[in-house]
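> below are the sequence and a predicted model; questions follow.
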Amino acid sequence: MSEKSKQPRKIELYSKEFYAACTVGGVVACGPTHSSVCPLDLVKCRLQVNPTLYKSNFDGWKSIVRNEGFSKIFTGIGATFIGYSLQGAGKYGGYEFFKHQYINSVVSPELANRHLTTVYLCASATAEFLADIMLCPFEAIKVRQQTTLPPYCNNVFQGLNKLYSTEGLGGFYKGLVPLWCRQIPYTMCKFTSFEMIVQAIYRRIKTPKDQLSSLQQISVSFLGGYLAGILCAIVSHPADVMVSKINSEKKEGESMVQASKRIYKAIGFGGLWNGLFVRIVMVGTLTSFQWLIYDSFKVKVGLPTTG
């Protein structure tokens, strides 16, 4: 076999194969990582709804294992895996697509290169807007499972059937607006800060990116992802609290604005920051590993790392 035939076939940038690879990379990066922190997310969501429920994360896990059984610390993992796999597909694949489209179709490449931050913000916002439409039904099931005792349902499919039979299609999207309010700023911050942090790291290194090994480039992605994740957690946390509260406490016939006003009046500004430290740890870890997995996948299929 010739040396040429042994080399992996490179995927042409911005081709259909390129976007397909990025979409699959988003699934691989988001589904497993979000599922892995499900026990942490469970305690976080319950504390957002009732801050007095547990004294700490460890107290929460001990209480759940003692009163509900060990398996219950993974409550909501099915909805989490399916929902965030779909969201990852739309978010990462969509970001790559819209970033390229905005640079080459909406404005001239020369102008876009002078305003890359705006391109990153617009591309990530568009991708997340669409990705959340796929995520929302599963997020609704997850939050109900995690914040009701006894749990709302035993598995994601039972939950989908129960929610549809009791609330109709609207029940799946009751939390879409607050989800957009949480996820769109989060993703805009996640992708834009990542791109800028990675660029700053490469400028600091001074060695051209294409002269660095794949391992070195992926390490930059991991570090950039963690720093970006901390910023994401802070920016999106108040909306994250409202998503949990609205999904579990919104009254029949109450509009989103009415529910938000009522809940804010009850919890105040300070209540919007319940569970922030836990979310910083969770989101920072999530974001760093998502970029690590995503860029490792891209390298594996013959694509350059992001940034």
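Cool, the structure landed. Remember, predicted model here, so these are calculated numbers, not experimental data.
> could you use CA atoms for every contact and neighbour count after this?
Fine.
> my guess is Ser221 meets Ile293, correct?
No: if you go by CA atoms under 8 Å, Ser221 and Ile293 don't touch, sitting 9.4 Å apart.
> comparing these two, which residue is more hemmed in?
Ser221 (28 against 21; other CA atoms under 10 Å).
> what separates the more buried one from Val257, distance-wise?
Computed with CA to CA, to the nearest Å, the distance linking Ser221 and Val257 is 39 Å.
> over to Arg279?
In terms of CA to CA, Arg279 sits 25 Å off from Val257.
> my guess is Arg46 contacts Gln146. True?
Yes: between Arg46 and Gln146 there is a contact under CA under 8 Å: 6.8 Å.
> between those two, which one's more packed in?
Gln146 (28 against 21).
> skip the chain neighbours and tell me the closest residue to that one.
Leaving aside its sequence neighbours, Gln146 sits nearest to Leu42 (CA to CA, 6 or more residues apart in numbering; 5.7 Å).
> I'd guessed that neighbour sits against Lys72; true?
No: contact between Leu42 and Lys72 fails when scored by CA under 8 Å: they sit 9.4 Å apart.
> where do the contact lists of these two overlap?
In terms of CA atoms under 8 Å, 6 or more residues apart in numbering, Leu42 and Lys72 are not both contacted by any residue.
> just say helix, strand or coil for Arg144.
helix (DSSP: H, G, I helix; E, B strand; the rest coil).
> put this next to the previous one:
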Amino acid sequence: MAATEQLPLEQEFDYETLPSNYGLGRNMLAGAFAGIAEHSVMYPVDLLKTRMQIINPSSGGLYTGLTNAVSTIYRIEGWRTLWKGVSSVIVGAGPAHAVYFGTYEVVKDMAGGNVDDGHHPLAAAMSGASATIASDALMNPFDVIKQRMQVHGSVHKSLMQCAKTLYRTEGLQAFYVSYPTTLCMTVPFTATQFVAYESISKVMNPSQQYDPFTHCMAGGLAGAFAAGLTTPLDVVKTLLQTRGLAESEEIRSARGLFNAAAIIKRQFGWSGFLRGMRPRIISTMPSTAICWTSYEMAKAYFKQQSEK
């Protein structure tokens, strides 16, 4: 090939056949960039979701809906409250998403997801499940700290102060009491999301060229579908991660997935498992769109650099 001859666009941005010198490290850097972008932009909506999922909140934390929650928080606590605890996800999301997308690419390749241009839903599901198991082990403590800082009336002012207080009063187990529940939620969530993303991408962009619009739409739709499906487990996770702040003795002594689910069912009925579904979908749809778009953009950049 002559030095001046350019690669066809389809070959230049074919993500299923990355060059040998692309490297796992660059996938992880792309993933870290995607994670920080996703969580930072959508953090206020995530805070609203947490507030609306709290069981038996204090009087100042009672909201009739999403709009009421926004106006009440803004009026009483100020707009900065919507970003309270964001430092926790910024610190944790970079490394966790680096592990997330690094694992995704490795397992997807090992499972045969890059063999040809065909549809590989099983490989996508396996890579998604493996990615979330690895990344959640790293992210779960930061998620606990984040939610402790998000709830109404939280006295925690910083990431380190919250972590120290939580460790001193509840021990190391407080950072991982929700991990089994988190995996019960995130494994099906991520497997569903990855299958949906890969499937929608194949339909919308069969040539697999770099296309920000396709990545954005496929990521958003996949995230919304997976979020709605796993909301009940997210409610259980929130109860376990914020149990130390509850006024109810029953909630403070919640021991795990099934015990927490029984408390929700007893106090609110089946509708209790749908608490916060609307803000969860509203936050997840754009956040996954941002995540996948950022990841593919960073991936495209690193691939271009490796081919120079």
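All right, it came through fine. Source: prediction; values computed, not measured.
> fetch the TM-score of the aligned pair.
The TM-score (TM-score structural alignment, normalised by the length of structure 1) is 0.83; 286 aligned residues with a CA RMSD of 3.1 Å.
> out of Leu42 and Lys72 of structure 1, which sits in the busier spot?
Leu42 (25 against 17).
> report the contact partners of that one.
Ile73, Phe74, Thr75, Gly76, Gln146, Thr147.
> of the residues you listed, which belong to strands?
Judged by DSSP state E, strands contain none of those.
> for the residues you listed, which one is nearest Glu249 of structure 1?
Thr147 (9.9 Å; CA to CA).
> isn't Trp61 of structure 1 right next to Ile73, touching?
Yes: counting by CA under 8 Å, Ile73 is a contact partner of Trp61 of structure 1 at 6.7 Å.
> and the helix or strand where Ile246 of structure 1 lies, what's buried?
Using DSSP states H and E, Ile246 of structure 1 maps to helix 214-249. The neighbour-count check on helix 214-249 of structure 1 (16 or more other CA atoms under 10 Å) flags 214, 217-248 as buried.
> the helix or strand that that helix is followed by: how far from the chain's middle?
Moving toward the C-terminus from helix 214-249 of structure 1, the next helix or strand (DSSP H and E) is helix 256-271. Distance of helix 256-271 of structure 1 from the chain centroid (CA atoms, centre = their mean, to the nearest Å) equals 24 Å.
> okay, the angle between helix 256-271 of structure 1 and helix 214-249?
If you take axes from the mean of the first three to the mean of the last three CA atoms, to 10 degrees, helix 256-271 of structure 1 sits at 110 degrees to helix 214-249.
> in helix 256-271 of structure 1, what counts as buried?
Result for helix 256-271 of structure 1 [16+ other CA under 10 Å]: buried residues Met256, Ala259, Ser260, Ile263, Tyr264, Gly271.
> nearest to His100 of structure 1, out of those: which one, please.
Met256 (34.8 Å).
> contacts only, for that closest one.
Neighbouring residues of Met256 of structure 1 by CA under 8 Å, 6+ apart: Val177.
> the helices in structure 2, which residues?
All helices of structure 2, identified by DSSP state H, fall at 9-12, 24-53, 66-76, 86-110, 121-150, 159-170, 179-204, 212-241, 249-252, 257-268, 277-306.
> hmm, who's touching the first one?
Translated: helix 9-12 of structure 2. Ser207, Gln208, Gln209, Gln304.
> now the last one: how far from Leu48 of structure 2?
Read it as Gln304 of structure 2. From Gln304 of structure 2 to Leu48 of structure 2 the distance is 39 Å (CA to CA).
> what does Ala300 of structure 2 give?
For Ala300 of structure 2 relative to Leu48 of structure 2 (CA to CA), the value is 34 Å.
> okay, the two: which has more neighbours?
When Ala300 of structure 2 and Leu48 are compared for neighbours, Leu48 comes out ahead with 24 against 19, by other CA under 10 Å.
> test my guess that the more buried one contacts Val70.
Yes: Leu48 of structure 2 is within contact range of Val70, at 7.5 Å (criterion: CA under 8 Å).
> sorry, back to before: wait, which of the helices of structure 2 is closest to Leu18 of structure 2?
helix 277-306 (7.5 Å).
> now that closest one against helix 179-204, angle please.
Using the same axes, to 10 degrees: helix 277-306 of structure 2 against helix 179-204 is 60 degrees.
> next, the buried residues of helix 277-306 of structure 2.
So, applying 16+ other CA under 10 Å, buried residues of helix 277-306 of structure 2: 277-300, 302-303.
> any idea what Phe222 of structure 1 aligns with in structure 2?
Aligned counterpart of Phe222 of structure 1 in structure 2: Cys216 (TM-score structural alignment).
> just give the closest residue to its match, not the sequence neighbours.
Ala289 (4.5 Å).
> my read: that neighbour touches Phe213, true?
No: between Ala289 of structure 2 and Phe213 there is no contact, the gap being 9.6 Å when judged by CA under 8 Å.
> picking that back up, of the contacts of helix 9-12 of structure 2, grab the buried ones for ChimeraX.
Remark: buried members of these, expressed as a ChimeraX selection using 16+ other CA under 10 Å:
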select :208,209
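> export the contacts of helix 9-12 of structure 2 to a markdown table and append columns for distance to Met28 of structure 2.
Below are these laid out as a markdown table (distance: CA to CA, whole Å):
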| residue | distance to Met28 of structure 2 |
| --- | --- |
| Ser207 | 25 |
| Gln208 | 21 |
| Gln209 | 21 |
| Gln304 | 16 |
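> from the contacts of helix 9-12 of structure 2, which is closest to Val106 of structure 2?
For the contacts of helix 9-12 of structure 2, the nearest to Val106 of structure 2 is Gln208 (19.1 Å; CA to CA).
> report how many residues lie close to Lys55 of structure 1.
So Lys55 of structure 1, with other CA under 10 Å, has 10 neighbours.
> what's the match for it in structure 2?
Per TM-score structural alignment, Lys55 of structure 1 is aligned with Thr64.
> do Cys181 of structure 1 as well
Cys181 of structure 1 maps onto Cys184 in structure 2, with residues paired by TM-score structural alignment.
> contacts only, for that match.
With CA under 8 Å, 6+ apart, Cys184 of structure 2 has these contacts: Leu233.
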